[in-house]
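Novice: no sequence for this one, just the structure:
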């Protein structure tokens, strides 16, 4: 993995985690937690969306959208587990 791809993955994860924290009413985990949530959310969306036949396209905006949707799903699941 090259440095540029690692850096872009961290940036996309940070933006997606921040956006998902805003969408889910402040359920974020801080800067590093949001990066992790964004990266894991992107991985989760990468598994779920192709199985459902949903594609968001390519590029940076599509990557952020993809990761944000996955991070929102992840934060929702974490919220359900916390309540239980």
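Specialist: Now that the structure is in, tell me what you want to look at. Everything numeric in this text was worked out from a predicted model, so none of it was measured.

Novice: hey, let's count contacts and neighbours off CA atoms from now on
Specialist: OK.

Novice: What is the neighbour count of the spatially closest residue to residue 65 that is not a sequence neighbour?
Specialist: Once flanking residues are discounted, residue 65 sits nearest to residue 16: 7.3 Å by C-alpha to C-alpha, 6 or more residues apart in numbering. Using other C-alpha atoms under 10 Å, the number of residues around residue 16 comes to 30.

Novice: And the contacts of stretch 3-12?
Specialist: Contact with stretch 3-12 is made by 35, 38-39, 60, 63-64, 67, as judged by C-alpha atoms under 8 Å, 6 or more residues apart in numbering.

Novice: alright, now check it against this:
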């Protein structure tokens, strides 16, 4: 059951980050992968800044948002 929540939160965080940065989602699998990787990156970022995240969704969203921003900067050059 834990993995189901992990996937659902990752999908929602990836979809919202894609919507805000790109103006659209990345597809079901893309949103899930982005959210899961974003959760790992977001957790690392919050630990480095010595901040306690507000929750799993916020952490995954923050990481996914950063991933998409960096991807946009790299792809423009």
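Specialist: Everything's here; your move. Predicted model only: the values in this text are computed from it and were never measured.

Novice: And the TM-score between them?
Specialist: After superposition, the two chains reach a TM-score (TM-score structural alignment, normalised by the length of the second structure) of 0.89; 77 aligned residues with a C-alpha RMSD of 1.3 Å.

Novice: how about the strands in the second structure?
Specialist: Listed in chain order, the second structure contains no strands at all (DSSP state E).

Novice: Show the contacting residues for the residue nearest the centre of it.
Specialist: Nearest to the mean C-alpha position of the second structure, by C-alpha atoms, centre = their mean, lies residue 64 at 2.3 Å. Residue 64 of the second structure makes contact with 13-14, 17, 34-35, 37-39, 41-42, according to C-alpha under 8 Å, 6+ apart.

Novice: please redo it, this time with the cut-off set to 6 Å
Specialist: When contacts are counted by C-alpha atoms under 6 Å, 6 or more residues apart in numbering, residue 64 of the second structure is found next to 14, 34-35, 38.

Novice: what do we get in the first structure for it?
Specialist: Under the alignment (TM-score structural alignment), residue 64 of the second structure maps onto residue 71 of the first structure.

Novice: check contacts around the residue nearest to its match when sequence neighbours are not counted.
Specialist: Distances taken as C-alpha to C-alpha, 6+ apart put residue 41 closest to residue 71 of the first structure, at 3.9 Å, once the chain neighbours are dropped. Neighbour list for residue 41 of the first structure: 67, 70-71 [criterion: C-alpha under 6 Å, 6+ apart].

Novice: Check the gap between the residue nearest to residue 65 of the first structure and residue 83 of the first structure for me.
Specialist: Residue 16 of the first structure is 24 Å from residue 83 of the first structure, where distance means C-alpha to C-alpha, to the nearest Å.
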